[in-house]
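Peer 1: pasting the structure only:
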């Protein structure tokens, strides 16, 4: 048997890279019986059926470091949350949802801010960089048109498996094209009617950037299932809240309507971003509504 990594999966076929070779493989039926499906990013062991035509079977899936459900991909180390300053305009609640998701999955987070050349006076870029770097997130302003930030993104991809996350049309594929033109990835044309990009990436696929970097290009996605996050748990994923937990109700405080709340006091003092707090409340309400609907279904 040979060990490799699944770089693409289409219609029940998995393309496994073993050294310089690429094998078209199918998964053994035993995985279905176990309720386990191979994922792009999986480290696997394969048996060879036909060496000439590079055909094989997946015999074993090694333990996953991480597993994302949407997009379905395994063993990601770092997420580059990618948002544009214009066309489409930044949706800060959606950005914070991506951060919540990534924090929950214990991914190393970078924020990539694209199309910064469209922000003529720099006010949007400066505000986002200030708000998120103050929390502790690294923000990389990028313009594919001018080349700004492209080398910095390339550096971030070294030595790990990374995934680009963000709504369609913000320039994820364009960045990959700028880093490595040989990818020839299809890039999005902005739909004037919808104000956002058309989905151009049809399936998840891993690409090598030199010997030490692997990047996943995935279908555009903009929502997550929040049902597995508890109401009291959400604050853990707004990491700046940890500095302001001196609340009257201690760890029972959800920082919404409670009196003598350390987080709300920090908000009033300007130590917590108003935009971030609004995102927190909106996501909190979403989780609460999901829990209520779940309870009603189970009655």
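Peer 2: Received, thanks. Nothing here was measured: the structure is a model prediction, and the numbers come from that model.
Peer 1: only C-alpha atoms from now on, for both contacts and neighbour counts.
Peer 2: Noted.
Peer 1: OK, contacts around the residue most central in space within the chain?
Peer 2: Of all residues in the chain, the one closest to the mean position by CA atoms, centre = their mean is residue 165, 3.8 Å from it. Taking CA atoms under 8 Å, 6 or more residues apart in numbering, we find residue 165 in contact with 79, 80, 81, 82, 98, 172, 218, 220, 221.
Peer 1: how many residues are close by the closest residue to the last one other than its chain neighbours?
Peer 2: I take that to be residue 221. Nearest non-adjacent residue to residue 221, counting by CA to CA, 6 or more residues apart in numbering: residue 167, 5.7 Å away. By other CA atoms under 10 Å, 26 other residues sit near residue 167.
Peer 1: run through who's touching the top helix by length along the chain.
Peer 2: Counting residues, the longest helix found in the chain (DSSP state H) is helix 274-298. Contact partners of helix 274-298, identified using CA under 8 Å, 6+ apart, comprise 92-93, 96-97, 226-227, 229-231, 234-235, 238, 256, 267.
Peer 1: and what of stretch 104-116?
Peer 2: 66-68, 76-86, 99, 102-103, 122, 125, 137-145, 153, 170-171, 237.
Peer 1: what comes up buried for it?
Peer 2: 106, 107, 109, 110, 111, 112, 113, 114, 115, 116 (16 or more other CA atoms under 10 Å).
Peer 1: kindly report the same for stretch 199-212.
Peer 2: Those buried within stretch 199-212 under the rule 16+ other CA under 10 Å are 199, 200, 201, 204, 205, 206, 207, 209.
Peer 1: so which residues of the chain form helices?
Peer 2: 29-33, 92-104, 123-135, 150-157, 172-179, 262-268, 274-298.
Peer 1: do you know how far the residue nearest to residue 221 is from residue 99?
Peer 2: Using CA to CA, to the nearest Å, residue 167 is found at 13 Å from residue 99.
Peer 1: now do residue 295
Peer 2: For residue 295, the distance to residue 99 - CA to CA - is 27 Å.
Peer 1: please compare the first structure with the one that follows:
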């Protein structure tokens, strides 16, 4: 029996990396019976009956985490690619990404692209947002079209980590990946002027070796849901809110209508950004209002 890591999943096959080789495998029926599915990033045991034949995945090792969209396991961090124009920068969407990643214990790195498209006034506004997120504690990187130092800037953040490359369609994810790994020559998509978003260009999830780590390019998507998140957990997904929540009078305070709430006081004093708190409220209310699943 061999042991390796699933590096790619495509058309019902799982490609397990072991000792420098990719072994094409199928998942055993036992996983379907259990309602389980192997994921890219999983460490697995596999068998190959005869040389040259497909292998079978026998066991999935315990996971550090497992994302649903994209379907990938054992992720250390996410490189969140957001354009500042075409499509415009969207803090609501960014905070939704950040909350879900936090709930899965995935460290985010925010990468803002297309800064070369901004005029001076727009650059000033984006600079303020960058300071906001850096002050909270997030790492924020910027990227320009044909930036000569982009590869040098990004590589240290990817070293010895399993990283998901994620973000909306059309924000420059494939272009960014082409910069990191020119040999891939991925097809990039033009922005649909009528819809204001890009067309999907990535069709499967695959882990690619880069900078001594692994990088996953993932299909573009534009929203997250919070099916796996409880309303009480959202506080911990906003670092600045979590810090003040410890001072709230009542344990389990949701910072909505409760009295003597230190978080609401911090918002009123300007210590917590108003737009971040509004996004917190929106997410908590969305979870409260969701229909129960049976």
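Peer 2: Received it, and whenever you're ready, just let me know what you need. The model shown is predicted, which means the values in this text are computed figures rather than measured ones.
Peer 1: what about residue 222 of the first structure, neighbour count?
Peer 2: 13.
Peer 1: now do the one 3 residues further on
Peer 2: Counted with other CA under 10 Å, the burial measure for residue 225 of the first structure works out to 11 neighbours.
Peer 1: likewise for residue 242 of the second structure?
Peer 2: With other CA under 10 Å as criterion, residue 242 of the second structure counts 15.
Peer 1: surely it meets residue 248?
Peer 2: No - assessed by CA atoms under 8 Å, residue 242 of the second structure is found out of contact with residue 248, at 10.3 Å.
Peer 1: shared neighbours, those two?
Peer 2: What both residue 242 of the second structure and residue 248 touch, as defined by CA under 8 Å, 6+ apart, is an empty set.
Peer 1: residue in the first structure paired with residue 54 of the second structure?
Peer 2: Per TM-score structural alignment, the equivalent position to residue 54 of the second structure in the first structure is residue 55.
Peer 1: from what I can see that match touches residue 23, true?
Peer 2: Yes - with contact defined as CA under 8 Å, residue 55 of the first structure reaches residue 23; the gap is 5.4 Å.
Peer 1: between the two, which has more neighbouring residues?
Peer 2: Using other CA under 10 Å, the more surrounded residue of residue 55 of the first structure and residue 23 is residue 23, with 23 against 18.
Peer 1: excluding chain neighbours, what is closest to the more buried one?
Peer 2: residue 54 (4.7 Å).
Peer 1: what's the burial count for the one you found?
Peer 2: 15.
Peer 1: residue contacts, it?
Peer 2: Contacts of residue 54 of the first structure by CA under 8 Å, 6+ apart are 21, 22, 23, 24, 48.
Peer 1: please identify the most buried of the helices of the first structure.
Peer 2: Between those, helix 172-179 has the highest mean count of neighbours, a mean of 22, where neighbours are mean count of other CA atoms under 10 Å.
Peer 1: pull the distance from it to the chain's centre.
Peer 2: 16 Å (CA atoms, centre = their mean, to the nearest Å).
Peer 1: now it on the second structure. Mean distance?
Peer 2: In the superposition with the second structure, the average deviation recorded for helix 172-179 of the first structure is 0.9 Å (mean CA distance after the TM-score superposition for the first structure).
Peer 1: okay, the angle between that helix and helix 150-157?
Peer 2: Inter-element angle recorded for helix 172-179 of the first structure and helix 150-157: 100 degrees (by axes from the mean of the first three to the mean of the last three CA atoms, to 10 degrees).
Peer 1: what helices and strands are in contact with helix 172-179 of the first structure?
Peer 2: helix 150-157 (3 or more CA pairs under 8 Å, 6 or more residues apart in numbering; DSSP states H and E).
Peer 1: off-centre distance for the helix it packs on?
Peer 2: 17 Å.
Peer 1: now stretch 171-184 of the first structure
Peer 2: Distance, centroid of stretch 171-184 of the first structure to centroid of chain: 18 Å (CA atoms, centre = their mean).
Peer 1: what does it contact?
Peer 2: Contacts for stretch 171-184 of the first structure (CA under 8 Å, 6+ apart): 82-84, 114-115, 144, 150-151, 154, 164-166, 185-188, 209, 217.
Peer 1: repeat that for stretch 24-33 of the first structure.
Peer 2: So stretch 24-33 of the first structure is contacted by 12-16, 37-38, 46, 54-59 (CA under 8 Å, 6+ apart).
Peer 1: quick revisit: buried members of the contacts of residue 165 of the first structure into ChimeraX, please.
Peer 2: Entered in ChimeraX, the line below selects the buried ones among the contacts of residue 165 of the first structure, by 16+ other CA under 10 Å:
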select :79,80,81,82,98,172,218,220
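Peer 1: neighbours of residue 270 of the first structure, how many?
Peer 2: Around residue 270 of the first structure there are 10 residues (other CA under 10 Å).
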